[in-house]
Structure formats: C-alpha cells, structure tokens
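1. sequence isn't available, so here's the structure alone:
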C-alpha cells in the first residue's frame, strides 16, 4: 500500500551499509535452557562458594596438624607408670632422668632395665623436663614412647576367637577422658577381656595420659579404632557375640546378667550422656549397676570395672 513505508515501525532501521541479514538462528539458540541452576556453593564468586572453600581449607589444615601430631612421640611421666611401661615391654625410645633426682628403687630399676633393653638414658635439667612434659607431675622420670598403633576390630575378634574361650570385648561410646580410657584398658586386661574398641571420632585416644593410667597394660591388650561404632557392633553381632550396654535406666541389673558366660561385647557410655541412641538400639540388652540411694552415676571406668568383674566371676563358676 502506498505510504506504508512512512508508517512508524514500517521499516527496519540499521546503521549497517548494504543489505540487512537475519540472525541465522542465533536468537533461537539463545532462548534454549542451560540446565538446572548450580548450587550456591558451586557458583564462582558466590559467597556460599567462598565459605565452602574456606571450610575445605580449614579441614585440610586440621588434617595436616593431626597427621603431624600423630607422628610425634609421647612422654609417659611418673616413676610408677615409667617402671610399669618398661616392665610391659612398651616400645620406648628414650628415658629422661632429671638431674639431682632422689634415687629410689623405682628409679634404679627404670635406669637398669632401660640400659638392658637398649633404651637411651638421658639426664636433663629438671626445668627442661618440666618444659618437655608440659608441667605434668613427672617425679624426675619420663619415658618417650611412639604413637600407639591401633588394631582393627576384626583383628581383635580373630584373636578372641583363637583364644579358645568365649570372646569378651569392651567398647567405649563417647568416653573422651584419656584417664578413663586408660583405666578401662587396665580393668579389661585384669578381668580377661580380649581387647577394647573405641570410635574414631568423639573419643579419647591412647595418649601419654592414657598410657600412664593403664600402667603399661595398653602394651598387652589390643585397642582398636572403629570408623563407625554402631556398624562395628552390628558386625560383632553377626559373628555371634551378644552386645550388652550399661544404662542407668535399665530394668535388668548386672546381678542378672545371664549373657556373661557367652561371647560378649560390653559397651560403656560417657559419664554424662551415657549411650548414644543408635548404640543403645543396637544393644541386645542394657543393664544397670545397683547403687545406694542418692548416687546418680559412676565414673565410666569404675562402671566398666564393676561389670567386667561380674562377668569374670560368672565365667569362673561355669
């Protein structure tokens, strides 16, 4: 129609010279979807990604510090713990003796046995020994021991089965005090247990404090680390062991522990919160310890000793 070329919008305007061409389908391609939107922590320059990267770096640094700490030797302090560790053939690398120490039978035995076993004996100023032990009560003696080499739960079970007597294993759930761990190891060894299992996380490790409290028995009794304690308990149940947990609210007491004479796992929880929910649900039975009125709970290591003593008594009467 004549005059349409003057209508507003009737002609395409372009700054290009010559013929105006189409988009060649590029506009249609630009309308296509690019897939689901990535999560915030995966988007470049997003604050969530920066926070995620910072957490990853912090975790990497923590693992490096943990690996460095695990490669460092430990110092067992005190005359009795040092002598007992040497008697138990703990793989020590050095015995530190404070200058001007008051010599008694324990010091004499420690130095004599260290020389016999090829352990280096070094005399150091008392102030230096104070620094090395972090101010701990060392009584002039400190024994340098390597980091403890944990066993696998399967190794503890295999050794228990090969012993020819019903397996007895102690598992700790959330016990974070190394003194409690050392005391439990000592009680477990005293009452015939084949090993102790601790979870990999939220649990005390076999540090020098635990070595000292165990009085060297940690060198005789294997201690295993479980990546997942609940899964490990289920594996032990599949192997034929019954799992008994200590619970202050249980209706059954240790006086009625009929499972004691068979293959058994005794699970001890923390003094504060006791057994975790998943561990309690995994137990075949929970038992309590009769106590006088007005006493709320026992220390975890004391409770373990009471139950293990009862298990050992019942096994002797079989």
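-> Yep, that arrived. Keep in mind it's a predicted model, so treat the numbers as computed, not measured. Residues are numbered from 1 along each chain as shown.

2. from here on, just use CA atoms for contacts and neighbour counts.
-> Fine.

3. quick one: contacts of the strand or helix carrying residue 122?
-> Using DSSP states H and E, residue 122 maps to strand 120-124. With contact meaning Cα atoms under 8 Å, 6 or more residues apart in numbering, strand 120-124 is reached by 93, 94, 95, 96, 97, 98, 99, 111, 114, 115.

4. then this one, side by side with the first:
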C-alpha cells in the first residue's frame, strides 16, 4: 500500500476541499451515486488523474478494508509552477536550465533526478500529471533533501509546456541513442533537458518537439543506461560546457 494513500469518501472529499494535492484517484468502476459524483467533480476541478479500477484492485490496495470504493494518493510535497522555476533562474541571473521528464515511473529515479537537478544547478524539474510518479515520500527520501530546494512543476501536457517555453527562448535536447554525441552539441544557454520513460524512452511526439537529440557514448554489452544515470551524465556535460564559458559552480 502507498504510504501517501487515504481511503474513504468523506476523507477524500475533505482532502480536496482542504487544499491537499492529490496525485491520483482510484475509483471503483461502476459506482455512480451522489458522493462518488461529488468526488469526481472535485477531481476534475483540481486536475487530478482518475483511475477506474475493479473492486479487487481496491481491496488489494486497502489497508483498512473500508475504502468505500475510493482511494486517493496524496502528494507528500507541494508542487511549484513553471513560472516559479523561471523566476528562480531570473533571481539567480542565469539562463534557465530545466529537466523535463517524459513519464518517469520509478520514485527512486525521480528522487535521484531531483537530487541531480539541485547539485548541477538546474532551476527545476517538470513532470506530467498522467502516467508518471508524483512527489511521494519515497521520492522525497531518494532526493536526499533536494526536494526542499528544487521546484517541481506538474503539467497536463508536456508538449504544450515545451512549446510555451520555446516561445520564451528556451531550446530542448533529449537523450536518445540515435542522436549526436553530447560532446558535439552546444548545451549552453537557456536549455531544457528531456529524459524519457525507463522502458520506452522519450515518446515520439516529445522527441519531435526537441531541437537536438543527444547520445551518450557507450561501450559495453547492453544498450541503455538507467534514466537517472543518463540524466546525471547529460546534466554534468551541461555543467562542463558552462564552466568552460565562465559560469561559476563552486559553493
């Protein structure tokens, strides 16, 4: 059972109305009474992702045995906005560096990426609302405290957000084996680093929205790196190139 889960109809309604950020809502398929309708209205109002599942699935998730047809996963930390991330860069008088995560599902990967973002000087992380892990307690632990200093924004549509950031002068590079060597690309300036799903990589629609595709040179018997490791390698190539242009990174 997820340690950030809450169960029961009234508890979940009050969580919504009390301003809690609910990442995911699991609702028993086929329930259509007034209270369930109220919960679904609140979910729609707050942009919460709803999963309709069978009773057996809810029973297996439940710790109390009294879920009443609904279980919600509450975010352990508050989300920032994309504007907050850009404002952080402006306050530091630096060109924005943002990590865009296209469907990272493993909380340990997300936590490690948030940690890398903090230590490499990135100004924030952007994740999608759907089909991705949110800010759970496990993510917070894996970030080793970096979650307290690194803004994480959750958006409905990654491609739309990228287009808006392009209009603001940002360009994007994604990690993919079929791209140019990362050493041959100019990774300075206002940049978004796009990291894909652990199994499928960067989706085709997001890849088409990127300006460059960067590959990490590899010599071995397998063909891919862990998502958070790939992110770390590319992030520090960005750091290396910025230092070469005079940026300061020492504490």
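-> Nice, I can see it. No experiment lies behind these values; they were computed from the predicted model shown.

5. what TM-score do the two superposed chains give?
-> After superposition, the two chains reach a TM-score (TM-score structural alignment, normalised by the length of the second structure) of 0.69; 188 aligned residues with a Cα RMSD of 2.7 Å.

6. next structured bit after the strand holding residue 122 of the first structure?
-> Past strand 120-124 of the first structure, the next helix or strand by DSSP H and E is helix 126-132.

7. what helices or strands is the helix or strand following that following helix leaning on?
-> Using DSSP H and E, the next helix or strand after helix 126-132 of the first structure towards the C-terminus is strand 141-145. Applying 3 or more Cα pairs under 8 Å, 6 or more residues apart in numbering; DSSP states H and E, one finds that strand 141-145 of the first structure contacts strand 74-77, helix 79-87, strand 94-98.

8. sorry, back to before: and the contacts of strand 120-124 of the first structure as TSV, adding neighbour count and distance to residue 66 of the first structure?
-> Shown next, in TSV, are those (neighbours: other Cα atoms under 10 Å; distance: Cα to Cα, whole Å):
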residue	neighbour count	distance to residue 66 of the first structure
93	16	22
94	17	23
95	23	25
96	22	26
97	23	29
98	20	30
99	15	33
111	21	33
114	21	30
115	13	33
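
9. what does residue 191 of the second structure align to in the first structure?
-> Counting by TM-score structural alignment, residue 191 of the second structure lines up with residue 264 in the first structure.

10. contacting residues for that match?
-> 166, 167, 168, 169, 241, 242, 243, 244.

11. from residue 171 of the first structure, how far off is the last one?
-> Taken as Cα to Cα, to the nearest Å, the spacing of residue 244 of the first structure relative to residue 171 of the first structure amounts to 10 Å.

12. looking at the two, which is more packed in?
-> residue 171 (28 against 23; other Cα atoms under 10 Å).

13. I'd guess the more buried one is in a strand, am I close?
-> Yes. Counting by DSSP: H, G, I helix; E, B strand; the rest coil, residue 171 of the first structure falls inside a strand.

14. correct me, but it touches residue 267?
-> Yes. Contact criterion Cα atoms under 8 Å: residue 171 of the first structure and residue 267 qualify, at 4.6 Å.

15. show me the helices in the stretch 1-150 of the second structure, by range?
-> Along the stretch 1-150 of the second structure, the stretches classed as helices by DSSP state H, counting those that start in this stretch are 9-17, 34-46, 55-61, 82-91, 107-120, 137-142.

16. adding distance to residue 26 of the second structure and mean neighbour count, write these out as JSON lines.
-> Formatted as JSON lines, the helices of the stretch 1-150 of the second structure follow (distance: least, Cα to Cα, whole Å; neighbours: other Cα atoms under 10 Å):
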{"stretch": "helix 9-17", "distance to residue 26 of the second structure": "11", "mean neighbour count": "16"}
{"stretch": "helix 34-46", "distance to residue 26 of the second structure": "10", "mean neighbour count": "15"}
{"stretch": "helix 55-61", "distance to residue 26 of the second structure": "8", "mean neighbour count": "15"}
{"stretch": "helix 82-91", "distance to residue 26 of the second structure": "27", "mean neighbour count": "16"}
{"stretch": "helix 107-120", "distance to residue 26 of the second structure": "19", "mean neighbour count": "23"}
{"stretch": "helix 137-142", "distance to residue 26 of the second structure": "19", "mean neighbour count": "20"}
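
17. and those as JSON lines, adding distance to residue 230 of the second structure?
-> Shown next, in JSON lines, are these (distance: least, Cα to Cα, whole Å):
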{"stretch": "helix 9-17", "distance to residue 230 of the second structure": "36"}
{"stretch": "helix 34-46", "distance to residue 230 of the second structure": "33"}
{"stretch": "helix 55-61", "distance to residue 230 of the second structure": "32"}
{"stretch": "helix 82-91", "distance to residue 230 of the second structure": "22"}
{"stretch": "helix 107-120", "distance to residue 230 of the second structure": "10"}
{"stretch": "helix 137-142", "distance to residue 230 of the second structure": "17"}
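
18. what's the closest of those to residue 28 of the second structure?
-> For residue 28 of the second structure, the closest of the helices of the stretch 1-150 of the second structure is helix 55-61, at 5.7 Å, according to Cα to Cα.

19. kindly list the longest helix within the second structure.
-> In the second structure, taking DSSP state H as the definition, the longest helix is helix 227-244.

20. on that earlier part again, turn the helices and strands packed on strand 141-145 of the first structure into JSON lines, including distance to residue 124 of the first structure.
-> Formatted as JSON lines, these follow (distance: least, Cα to Cα, whole Å):
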{"stretch": "strand 74-77", "distance to residue 124 of the first structure": "14"}
{"stretch": "helix 79-87", "distance to residue 124 of the first structure": "16"}
{"stretch": "strand 94-98", "distance to residue 124 of the first structure": "5"}
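
21. pick the most buried one from those.
-> strand 74-77 (a mean of 25; mean count of other Cα atoms under 10 Å).

22. what stretch of the second structure does that one fall on?
-> Going by TM-score structural alignment, strand 74-77 of the first structure lines up with nothing in the second structure.

23. what does residue 150 of the first structure align to in the second structure?
-> Looks like residue 150 of the first structure aligns to residue 79 there (TM-score structural alignment).

24. go ahead and confirm its match touches residue 154.
-> Yes. Between residue 79 of the second structure and residue 154 there is a contact under Cα under 8 Å: 6.7 Å.

25. list residues touching both of the two?
-> Overlap of the contact sets of residue 79 of the second structure and residue 154 (by Cα under 8 Å, 6+ apart) is empty.

26. quick one: the helix or strand containing residue 180 of the second structure to helix 227-244, angle?
-> Here residue 180 of the second structure sits within strand 171-181, counting by DSSP H and E. For strand 171-181 of the second structure against helix 227-244, the angle by axes from the mean of the first three to the mean of the last three Cα atoms, to 10 degrees is 100 degrees.

27. which strands or helices does strand 171-181 of the second structure pack on?
-> strand 191-196, strand 212-215.

28. right, and the helix or strand after the longest one?
-> Elements were assigned by DSSP H and E; along the chain past strand 191-196 of the second structure, the next helix or strand is helix 204-208.
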